[in-house]
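1. Everything below, folded, please.
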Amino acid sequence: MAKTILFGGLTPLHELFLKGAVEAFGYKAKFLPTPDNRSLAVGREFCNRGMCNPTYYTVGNLIKFLLEEKERGVNPEDEYLFVTVGACGPCRFGMYETEYRHALKEAGFPNFKVAILNQSDLSSEGEFELTPKLIWHMVKAVWAADIIRDLGYQLRPYETAKGSVDSEIDSFSWELYEALKRRAGVKEMLRLFKGFRSRLERLEFDYTRVKPVVSVIGEFWAHTTEGDGNYRLHRWLEEEGAEVRPEPIAGWIDYQLFIEEEKLKRDLKVKGFSVERVKKLLAVRAMAKTFRGLYNLFRSAFDNRPKELPSQRELAELAKPYFDYFVVGGEGHLEVAKHIYNVKKRKTHMVVSVKPFGCMPSTQSDGAQAKVLSDLPDSIFISVETSGDGEVNVKSRIQMKLFEAKRAAEREYEEALRKLSLPLGAVHRTFSENPELRKPFIRLKGNYAGTAARALYGNAKLVLPYAAVEPEAV
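-> Coordinates of the predicted model:
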């Protein structure tokens, strides 16, 4: 009997869609629960000392699941196979595979099988075969999860019926999972997106709510997980009155391809011309272009509302005075680049950089961020370290910065009102009485970070009739 593939470490949405993608190729698959603090404790018990939190959380999460299965009378070594991503150094990510195998042996599962996916060359080791068709299907699944997750974080803060957006996302997620399971192509996925958009159009939103936009960046796992590993940071910020901008996994893949292309270009320059190097360079470029094209196609189904993928070249140039993009490990130069990009492009009011305790690459980035902050004094930025405890202290620090971001968002909105010479009362009446302005995908325009200010600028003409009969001072 074929073993069931276990995997985890991403968001529940990504894992559900990946489950469907893998099952489409005949595998049985199961994603692990979101790692919690119990997973951290188990990881610390069985892993070597000196590991980072993502190692403890993810390894501990697997062992916790296997121990629970063993208590139910299941032999995990016969029933399951674990698939994880492998990598080289220089950070501890390069030691994940070793830690999984060591901890599994210590926990009493010496024969448990682990299959490794090599992110550098998109190949696999072990019983899980990573074919080109499977890679493409998995990419579609991950990109779809990025898009839907992004939409959720953009729409929830403005929904008039609390929980309505999550309800639609939950329902649609299972529809898309079933479609991926039957190997849905791009056309079918776009058709499903169209239906999902129609359902969202039936919901009502209030875009006069002035909320700070907060970008969450940092070490990949720490800024991606939605559990105890980062104190459930995204949803907590939302509850505190922010509109959260999570980082898409597509951006991470785009970064990996960019670095691979730059390395190949360097090799051609230093080592000389080689047909093999040129072929690989062209293949990497084609892959990057195809993947970005697919992401933009999925975005277009929702009026390009989900966040675009910034140019990796532009990010590298922004970071260049502070961080060499050939210094890899963790997110490399991206933590610095994303901070600068968000500030200079007015994409967000505040940037939170979250890293695990003892993360070497993020610590390097924090050193560079000191110089960035001196050059961008208006930036509202905070770097926080997670360790499984200290939640109250971390959230207290973030709240102080969030207060500054809220004031920045309010000032921005007031500036937009002044520039347009629109009275606030007329704006509220327009948005409350015009059904078109209570739909999710209204026109957003203007060089502002806040959704409320962009909605005002994008629909100012509709406010003018109300302003004519209600000309109070702004």
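
2. can we go C-alpha only for contacts and neighbour counts from here?
-> OK.

3. ok, and for stretch 311-327, which residues are buried?
-> Within stretch 311-327, the residues scored as buried using 16 or more other CA atoms under 10 Å are 312, 315-316, 318-319, 322-323, 325.

4. Farthest-apart pair in these, please.
-> Gln312 and Tyr322 (15.8 Å; CA to CA).

5. quick one: the strands in the chain?
-> For the chain, the strands defined by DSSP state E cover 4-7, 28-31, 80-86, 113-118, 123-125, 213-218, 243-245, 350-356, 381-386.

6. okay, these in CSV with mean neighbour count and distance to Glu262 next?
-> As requested, those are exported to CSV (neighbours: other CA atoms under 10 Å; distance: least, CA to CA, whole Å):
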stretch, mean neighbour count, distance to Glu262
strand 4-7, 20, 31
strand 28-31, 20, 34
strand 80-86, 20, 21
strand 113-118, 20, 19
strand 123-125, 16, 20
strand 213-218, 26, 22
strand 243-245, 25, 28
strand 350-356, 26, 26
strand 381-386, 20, 29
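
7. and of the ones you listed, who's closest to Ile169?
-> Using CA to CA, the strands of the chain put strand 243-245 closest to Ile169, at 16.8 Å.

8. still on that earlier bit, reformat the buried residues of stretch 311-327 as TSV; add distance to Met287.
-> Listed next are the buried residues of stretch 311-327 as TSV, based on distance: CA to CA, whole Å:
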residue	distance to Met287
Gln312	14
Leu315	19
Ala316	19
Leu318	24
Ala319	24
Tyr322	29
Phe323	26
Tyr325	20
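
9. ok, which stretches of the stretch 101-250 of the chain are helices?
-> Taking DSSP state H, counting those that start in this stretch to define them, one finds helices in the stretch 101-250 of the chain at 132-155, 164-181, 186-201, 220-224, 233-239, 249-271.

10. Which residues does the fifth one contact?
-> Under the criterion CA atoms under 8 Å, 6 or more residues apart in numbering, residues 157, 216, 226-227, 243-244, 246 lie in contact with helix 233-239.

11. One more sequence to fold, the one below, so I can look at both together:
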Amino acid sequence: MKYKENLLIPALLDAHFPLMKYAFYSREYQPVILNNRRNVTGVGLRYVHNDMCYPCILNTGQMIAALQSGKFDLEHTRLLMPSVGDACRGSNYTEMLRKAVKKAGFPQVRVMTLNLRHIDEGNQIGVSPEMVWRAFFALFYGDLLLILTQQVRPYEREAGAANRCRDKWYGILGSELKAFRNLKISVMLRRFSEITADFAAIPRTGEKKRRIGIVGELYTKYCALGNWDMVQFLEDSGCESFTNGLSWYVLYYIDSHLAHAGNPAEAAGYRAIGAVLEKLQKKMIAAIAAAGFFTLPTLHTLKAEVAGKVRFEAAIGDGWLIATESAGYILHGCKKVLAIQPFGCMPNHVIGRGLYASLQRKCGGQIVSIDADSSLSPVNAYNRARMLMNADEGI
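-> Below is the predicted model:
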């Protein structure tokens, strides 16, 4: 009898993984998104040097703690560490994790990778058309639920209404993704309208709170574990937060990394995929705007708007997307931007923080950066966020 392998995936994309996990669902794998938090930093620091990137410490701590928990059959468990495959330290996570897992006493547990740069192909998880199609739908559905939840929850008259609406749709969409049912573009477009209408129908107070745009490195931007629950802190402090969707990052990655690949046919294929994604992103944005909610324009439009304020040569890690989203927020009326990055992350410190003063001169607004690291305290991060919240409201 062939056993299904448990595929353990560390927390990364809180809004997307409840749906994205079904991309890995198959006869071979049972995906498990890890949500364990207790002492994961301490466990990670036992096996990863503290000079390594904070997300690497947390990912390693989560995975090893899960293996130590006794909840999984180790003979039928694998770990998945996705990687963008560029000069970012994140490209070393897979090998670092392998060493840590062996050192922790689990040499039988295989560490798989997922990247589009043909790196470590011997341990690359198999990519099927069904997997890609499910991920494609999960990308836009996750974006929509992320954007709407963050804009409704701070104003809901009944506590928990936005989260219940979000979870209802996670259930509906998740069952469709798992069963590979209703995965048609026409259904997706209909869902855009249905979901936005459902959130728009939630009774809200009508007050106007300070909106804080969030930018930064992928993990610290989208994962509550990586940013010390910053979204919750902002909402508890009387603010509305806005985190841009993952589809903007995917289009940035295609634009900056894949559309100019060495293989001309491969590059042309990625450009065609990018064109399709941007058309669907435009449809999603239209549905959001029609329901009266805020969002940034498509990546192509956003680049045109910030040209002259942001340069597009730097494409390591999150690269020019950080400054582009920061400038975009300010130009579209979100005058306060919170940039969260791992301490020592060179793309964020050079390409991001290095431009914040220039962007404030050119665009106005205010940008405050926060470093996340195992040696730092969440209290310091909250104090810097409060400094941004309490800044001159006339900006």
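
12. circling back: and the contacts of helix 233-239 of structure 1, which two are the farthest apart?
-> Pro157 and Gly227 (19.9 Å).

13. Who has more neighbours out of these two?
-> Just comparing Pro157 of structure 1 and Gly227: by other CA atoms under 10 Å the higher neighbour count belongs to Pro157, 22 against 19.

14. Any figure for the gap between that one and Ile217 of structure 1?
-> 20 Å (CA to CA, to the nearest Å).

15. now swap in Thr84 of structure 1 and tell me
-> Taken as CA to CA, the span from Thr84 of structure 1 to Ile217 of structure 1 is 22 Å.

16. Show me what Lys21 of structure 2 aligns to in structure 1.
-> Matched by TM-score structural alignment, Lys21 of structure 2 corresponds to Lys19 in structure 1.

17. That match and Lys30 touch, don't they?
-> Yes. Look at Lys19 of structure 1 against Lys30 with CA atoms under 8 Å: they come within range, at 6.6 Å.

18. Trace Thr243 of structure 2 over to structure 1, please.
-> Here Thr243 of structure 2 is matched to Pro246 in structure 1, going by TM-score structural alignment.

19. Next up, the contacts around its match.
-> By CA under 8 Å, 6+ apart, the residues touching Pro246 of structure 1 are 150, 153, 215-217, 223-224, 234.

20. mind redoing it with 6 Å?
-> Residues near Pro246 of structure 1 by CA atoms under 6 Å, 6 or more residues apart in numbering: Val216.

21. For Glu308 of structure 1, see how far away it is.
-> Between Pro246 of structure 1 and Glu308 of structure 1 the computed distance is 12 Å (CA to CA).

22. For the residue nearest to Asn304 of structure 1 when sequence neighbours are not counted, the count of nearby residues, please.
-> Spatial nearest neighbour of Asn304 of structure 1, excluding adjacent residues (CA to CA, 6 or more residues apart in numbering): Asn296 at 7.5 Å. Using other CA under 10 Å, the number of residues around Asn296 of structure 1 comes to 18.

23. and if you look at Lys271 of structure 1?
-> Applying other CA under 10 Å, we find 10 residues neighbouring Lys271 of structure 1.

24. before we move on, what about Leu189 of structure 2?
-> Leu189 of structure 2 has 14 nearby residues by other CA under 10 Å.

25. how far away is Phe17 of structure 1 from Trp252 of structure 1?
-> Counting by CA to CA - Phe17 of structure 1 and Trp252 of structure 1 are separated by 18 Å.

26. buried stuff in stretch 222-239 of structure 1?
-> Using 16+ other CA under 10 Å as the test for burial, stretch 222-239 of structure 1 gives 222-231, 233-234, 237-238.

27. Let me fix that, I meant to ask about stretch 32-48 of structure 1.
-> Using 16+ other CA under 10 Å, the residues of stretch 32-48 of structure 1 that count as buried are 32-37, 39-44, 46-47.

28. Tabulate these (TSV), appending distance to Lys133 of structure 1.
-> Shown next, in TSV, are the buried residues of stretch 32-48 of structure 1 (distance: CA to CA, whole Å):
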residue	distance to Lys133 of structure 1
Leu32	24
Pro33	27
Thr34	28
Pro35	30
Asp36	33
Asn37	37
Ser39	34
Leu40	35
Ala41	38
Val42	36
Gly43	34
Arg44	38
Phe46	37
Cys47	35
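
29. So which of the residues you listed is the closest to Met287 of structure 1?
-> The nearest member of those to Met287 of structure 1, counting by CA to CA, is Leu32 at 29.6 Å.

30. Grab the nearest non-local neighbour of whichever residue in structure 2 pairs up with the closest one.
-> Aligned by TM-score structural alignment, Leu32 of structure 1 pairs with Leu34 of structure 2. The shortest distance from Leu34 of structure 2 to any residue other than its chain neighbours is 5.1 Å, reached at Pro10 (CA to CA, 6+ apart).

31. same check, this time on Gly330 of structure 1
-> Closest to Gly330 of structure 1 by CA to CA, 6+ apart is Pro361, at 5.4 Å.

32. and the aligned partner of Thr225 of structure 1 in structure 2, what does it touch?
-> Under the alignment (TM-score structural alignment), Thr225 of structure 1 pairs with Cys223 in structure 2. By CA under 6 Å, 6+ apart, Cys223 of structure 2 lies in contact with 12-14.

33. try it again with 8 Å
-> 11-14, 229.

34. and what of Lys419 of structure 1?
-> Per CA under 8 Å, 6+ apart, neighbours of Lys419 of structure 1: none.

35. mind checking what it lines up with in structure 2?
-> Structural alignment (TM-score structural alignment) places Lys419 of structure 1 against a gap in structure 2.

36. Quick one: neighbours of Glu97 of structure 1, just the number.
-> 18.

37. That one pairs with which position in structure 2?
-> So Glu97 of structure 1 corresponds to Thr94, using TM-score structural alignment.

38. ok, the residue nearest to its match when sequence neighbours are not counted to Phe106 of structure 2 distance?
-> Sequence neighbours aside, Met81 is the residue nearest to Thr94 of structure 2 in space, at 5.9 Å (criterion: CA to CA, 6+ apart). Met81 of structure 2 sits 16 Å away from Phe106 of structure 2, going by CA to CA.
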